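Chemist: Output the structure for:
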Amino acid sequence: MSQSHDLNRRGFLAGASALTLAGGAAHAQAAFPTRPITLVVPFAAGGSTDIVARLVGQKMTELLGQSVVIENRGGAGGNVGSTAVARATPDGYTILMGTISTHALNPAILKTVTFDAVKDFTPISLLALVPNVMVVHPSFPAKTVKEVLEVLRANPGKYSYASSGVGTPLHLSGELFKSLGKVEMNHVPYRGAGPALNDVVSGAVPIMFDNLPSSAQFIRGGQLRAIGVTTKERVSSFPELPTIAEGGLGGYETYTWNALFGPAKMPADIVARLNKAANDALKDANVKKRLNDVSAEIVGSTPEALGEHVKVELAKWAPIAKASGAVVE
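Modeler: Reported below is the predicted structural model:
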């Protein structure tokens, strides 16, 4: 065999090997995910964010062919879990169920800022907008917004309200109610909406501003009495329930939202894969029905639209959060 022929053969084999490796790499990249994905919920189990995560995550598991495992990492109003995702490897295997709290309120009230809501995350999809609701234990002596205001004014500082943590939307919902209604209530913060809700259902704390999805079953079951929804308009799942504004507290409005984020600098193709799976999950008939049952408004956005949404929310809520005086250590 001549030297030139041998060199040509070696060149051919080297080229074929390179093509094989390149093809293998492309195949591996296209095959994402090849192992389970961890979806961090930065609050305790049982709250609205947890409910949305489990509904969407279960369907994403079917669509992606790999388990989407929910990991509840509560603490500091969602800051603990969010920080963990911000610092994770940006390979798509650790993602976050972010909220108005993690990406609009915390940046304004954290004593020590451990992440940048815009720069430290990759937006994936805005999933849903969620109304809040004011609920009371059935033993509380009021059934309407006006009656609640009368009771609180007649008993300043006697009653307390529970929330999912200092600086969360549920906390600020209560502070806004106090401010507009010129009433006094004691704030009792918990490590998530689930534990707070349990104490209100048991009667340990009489009042709570909660996300409607997590309170809906208790309202329908009679364990909680709904006073009013916090949105501008009534919701389809409880059409007879007035808004707090129309119930007697003009100008009152709060809400929350749920969205998927990854760490900064995630590859575009992985973001696209997760975005498609999340948005397709929202189109599933069962997922749509269950979210509609609790009046969550389904969105399903592009990554770019979620990125813009976060910037708008930061500008809107930062002044309100700071005015509340809330500080998360």
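Chemist: alpha carbons only for contacts and neighbour counts from here, please
Modeler: Will do.
Chemist: chain center to stretch 65-79, what's the gap?
Modeler: Going by CA atoms, centre = their mean, to the nearest Å, the spacing between the C-alpha centre of stretch 65-79 and its chain's C-alpha centre is 10 Å.
Chemist: One more, please, to line up against the first structure:
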Amino acid sequence: MKKRSAVVLSAVMAVAAVPAFAQNYPVRPVRLIVTVPPGGAADLVARVMAQKLGDALGQTFVVDNRAGGGGQIAADTVAKAAPDGYTTLLASITTHGIGPHIYAKLPYDPVKDFAPVCLYATMPMIVVANAQLPVKNVPELIALAKAKPNSISFASSGSGGAPHLVGELFKNVTGAQIQHVPYKGSAPGAADVAGGQVQLMFDAIAPHLPHLKSGRTKVLAAISPARLPIAPDAPTMTELGFGKVAASIWYGMLVPAGTPKALIAKLNAESNKALALSDVKERLSGAGIDTAGGSPDDYAKFIRDELAKWGPVVKASGAKLD
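Modeler: Below is the predicted model of the structure:
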């Protein structure tokens, strides 16, 4: 609580210190570009934060869903936008964690082309399967996938997204031969896992909660560092000996490099105040999303650490995408 209060206090002080030209910002609508279609966790975080930022700053924050290319389309749009504070990105582990290492070539530099504003949220990931899949755990899943190559399909939120990339890591690290089936967002993929059209998904918890509660799907393992309250009996991938398959989905705001620091400070301050609100915490936690927050420097270090972590993991796995 004290840490959160300190963050909010520093955010308020930052607003008080911004130059006069930033006091009137924004004077027109601001775009928050999202890398995935409407629906799902990223879109929820974007819409919750856009509403709060708009209310606080007196201008509409428009959520602009630009799916495709594993987030490259959205990220490149922001990287090449004017650094005036009116085009922002909801970045993720896909655009600024795994993606830069797994893609042969990106149209943007994940560090040089952006300026961090604030880390918004994090989400643990799971290996989730259709309840009728005849395996009780990950070792049995791997054994079945090797015994019957490509008989098991895994859904993703789209080619190049975190669920796809983590699935590719799983394949390369474990040797499991499973087929990728991309969907337009996590929600339809989760629905088809529950329905049995595909058998598996590597994803955040949120889209799968109703299917887990109904008994149509089951958690085989936690991909995140710790076991999860929703499935306390499911071991982590690290416990199973596959520590290279470990990830948490995260989201945060970035702006184009060169954006005035005063505007970044203002966006950061209002973002932290929004993240501290009880209704924001409740709405996101209900979807399995943990709020974050902090300074632009905190977020910059977080991204550097993510890039440093995923580089050797991806290299060792051998996973690559065009």
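Chemist: Tell me how the two chains score on TM-score.
Modeler: Superposed pair, TM-score by TM-score structural alignment, normalised by the length of the second structure: 0.84. Supporting alignment: 302 aligned residues with a CA RMSD of 2.4 Å.
Chemist: Touching, T144 of the first structure and E246? I think so.
Modeler: No - in this structure T144 of the first structure lies outside contact range of E246 using CA atoms under 8 Å: 10.7 Å.
Chemist: Mind jotting down where the helices sit in the stretch 51-200 of the first structure?
Modeler: 79-86, 100, 106-109, 145-154, 169-181, 193-202 (DSSP state H, counting those that start in this stretch).
Chemist: which one of those is the most hemmed in?
Modeler: Of the helices of the stretch 51-200 of the first structure, the one with the most neighbours on average (mean count of other CA atoms under 10 Å) is helix 106-109, at a mean of 24.
Chemist: tell me the average deviation of that one from the second structure after fitting.
Modeler: After superposition onto the second structure, helix 106-109 of the first structure lies on average 2.3 Å away from the residues it aligns with, using mean CA distance after the TM-score superposition for the first structure.
Chemist: That helix maps to which residues in the second structure?
Modeler: Equivalent residues of helix 106-109 of the first structure are located at 99-102 in the second structure, counting by TM-score structural alignment.
Chemist: go on, stretch 274-285 of the first structure?
Modeler: Counting by TM-score structural alignment, stretch 274-285 of the first structure falls onto residues 267-278 of the second structure.
Chemist: same thing with stretch 83-92 of the first structure?
Modeler: Counting by TM-score structural alignment, stretch 83-92 of the first structure falls onto residues 76-85 of the second structure.
Chemist: Just give me how far that stretch sits from the chain centre.
Modeler: Relative to its chain's centre, stretch 76-85 of the second structure lies at 20 Å (CA atoms, centre = their mean).
Chemist: okay, how far is it across it, tip to tip?
Modeler: Here the two ends of stretch 76-85 of the second structure are set 16 Å apart, with distance taken as CA to CA, to the nearest Å.
Chemist: quick one: what's aligned to G65 of the first structure in the second structure?
Modeler: Here G65 of the first structure is matched to G58 in the second structure, going by TM-score structural alignment.
Chemist: Contact partners for that match?
Modeler: Under the criterion of CA atoms under 8 Å, 6 or more residues apart in numbering, the contact partners of G58 of the second structure comprise P26.
Chemist: Please apply the same query to the one 5 residues further on.
Modeler: The neighbours of V63 of the second structure, taking CA under 8 Å, 6+ apart as the test, are 31-34, 46-47, 50.
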